[in-house]
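S.K.: Dropping the sequence and predicted coords here.
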Amino acid sequence: MPDTRYTFLDTPIGALLLAGADERLRCIGFPTGKGAVTPRADWHRDDAAFAEARRQLSAYFEGRLTRFDLDLDPRGTPFQRAVWEELTCIPPGETISYGALARRIGRPSASRAVGAANGANPLPIVVPCHRVIGAAGSLTGFAGGLDTKKWLLALERGATSRVSEQLSLL
């Protein structure tokens, strides 16, 4: 099995951890919150790794990229992978409910399982789980925190300066 390499990318939401093997991205970790990921002892830091992922993520955070084209290697069950694949079909800046996502994958009664798969997404932002919201339109659970979810949606909608000002007041 190839060595897992990792690096960090400074972004407006903090330093993201990028990890994987053979330039195939397996993990994006947030700097804090329940989505915080720290490198494992058997991982090797390589700040030259994932150059294309760093380039595309930087362009995303600058508002110049809305779709990613990266080699990904997420690990999950077939159900989780189906949910994650469908997440990539949600247009930037748009949102859908967990129930709508469950219907899209042909499992209309599986909204809770869809929520669990969303929470297990190892590649947030690139696989945009932040675009899924509660049935009543509320922002619900997100590994990077609700402020980060709000910021990402605002970025995609072209309104980050206002959200950044609000976050600085917190």
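M.R.: Sure thing, it's come through. From a predicted model like this one, the values you see are computed outputs, not experimental measurements.
S.K.: contacts, neighbours, all on C-alpha from now
M.R.: Will do.
S.K.: residue ranges of the strands in the chain, please?
M.R.: With DSSP state E applied, the chain shows strands at 5-11, 14-21, 24-29, 44-45, 96-97, 132-133, listed in chain order.
S.K.: export the ones you listed to TSV and tack on distance to residue 75 and mean neighbour count?
M.R.: Output for the strands of the chain, formatted as TSV (distance: least, CA to CA, whole Å; neighbours: other CA atoms under 10 Å):
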stretch	distance to residue 75	mean neighbour count
strand 5-11	16	19
strand 14-21	11	20
strand 24-29	7	22
strand 44-45	19	14
strand 96-97	24	19
strand 132-133	20	24
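S.K.: Residue 126: which of those strands is closest?
M.R.: strand 24-29 (8.6 Å; CA to CA).
S.K.: contacting residues for the residue nearest the centre of the chain?
M.R.: Centroid check for the chain by CA atoms, centre = their mean gives residue 124 as the closest residue, at 1.2 Å. By CA atoms under 8 Å, 6 or more residues apart in numbering, residue 124 lies in contact with 28-29, 130.
S.K.: And here is the other one:
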Amino acid sequence: MNRHAKVSTRIGELTVVVSDGALIGVYFPHHWVKPTAETLGVEASDPLIDVVVEQLEEYFACERVTFDLPTQLHGDEFQRRVWTVLEEIPYGETTTYGEIAGRLGEPTHAAQAVGKAVGQNPLSIVIPCHRVIGKNGSLTGYAGGLKRKQFLLDLEQPVGARLF
């Protein structure tokens, strides 16, 4: 049975969803692809939610650069391939939609399809879709909004380079 909890973080409220011992969702209040009532399940405590919250707090305190959580992703084959590439983007680095398309062996014009898959990532922050930017270095869409995306990118910079 799916369980969820709304948690307060440095970047606002997040909804954390777990199912059968795996994290299946981290959503912003105005997330582009909203979870269904079935995906959310019941609002209830769960030991895994506590672990997710702890790791998010460590990440926001710059004490964690990767997440060590059991996850279960639900998406089509192309989405899962894109999400796997997202997980490989190192902390503090960025890539572009076109570069991801290239890594997948897709033509560069597939960047738009990559962008759509990135936007459907159900594990915001944990699978670092905020590390994907436009080919000209510009910030592009983010389910949590561009201010949050910029905050996360700044958070991952060396201490002297942070803007906050």
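M.R.: Yes, it's here. Owing to the predicted nature of the structure, the values given are computational and were not obtained by experimental measurement.
S.K.: and of the strands of the first structure, who's closest to residue 71 of the first structure?
M.R.: Closest among the strands of the first structure, using CA to CA: strand 24-29, at 4.9 Å.
S.K.: Over in the second structure, find the residue span the closest one aligns onto.
M.R.: The aligned range for strand 24-29 of the first structure in the second structure is 22-27, by TM-score structural alignment.
S.K.: Would you mind getting the average deviation of that stretch from the first structure?
M.R.: Compared with the first structure after the fit, stretch 22-27 of the second structure shows a mean deviation of 0.8 Å (mean CA distance after the TM-score superposition for the first structure).
S.K.: which residues in the first structure form helices?
M.R.: Under the criterion DSSP state H, helices of the first structure are mapped to 51-61, 78-87, 98-104, 111-119, 146-157, 160-169.
S.K.: Grab the nearest non-local neighbour of residue 108 of the second structure.
M.R.: Nearest non-adjacent residue to residue 108 of the second structure, counting by CA to CA, 6 or more residues apart in numbering: residue 98, 5.1 Å away.
S.K.: and the gap between that neighbour and residue 59 of the second structure?
M.R.: Per CA to CA, to the nearest Å, residue 98 of the second structure is found 27 Å from residue 59 of the second structure.
S.K.: more crowded one of the two?
M.R.: Here residue 98 of the second structure and residue 59 are compared on neighbour count by other CA atoms under 10 Å; more neighbours surround residue 98, at 23 against 19.
S.K.: my read: that one touches residue 105, true?
M.R.: No: here residue 98 of the second structure does not reach residue 105: they are 10.6 Å apart, not a contact under CA atoms under 8 Å.
S.K.: picking up where we left off before, who's in contact with the counterpart of the residue nearest to residue 108 of the second structure in the first structure?
M.R.: Counting by TM-score structural alignment, residue 98 of the second structure lines up with residue 99 in the first structure. Applying CA under 8 Å, 6+ apart, one finds that residue 99 of the first structure lies in contact with 108-111, 114, 135.
S.K.: now do residue 104 of the second structure
M.R.: 81-82.
S.K.: hmm, back to that, a markdown table please, covering the strands of the first structure and showing distance to residue 37 of the first structure.
M.R.: Shown next, in a markdown table, are the strands of the first structure (distance: least, CA to CA, whole Å):
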| stretch | distance to residue 37 of the first structure |
| --- | --- |
| strand 5-11 | 11 |
| strand 14-21 | 7 |
| strand 24-29 | 5 |
| strand 44-45 | 14 |
| strand 96-97 | 26 |
| strand 132-133 | 21 |
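S.K.: With residue 87 of the first structure as the reference, name the closest of the ones you listed.
M.R.: When the strands of the first structure are compared by CA to CA, strand 132-133 sits nearest residue 87 of the first structure, at 8.3 Å.
S.K.: Can you state the mean residue-to-residue distance of the closest one versus the second structure?
M.R.: Here the mean offset of strand 132-133 of the first structure against the second structure after fitting is 0.5 Å, by mean CA distance after the TM-score superposition for the first structure.
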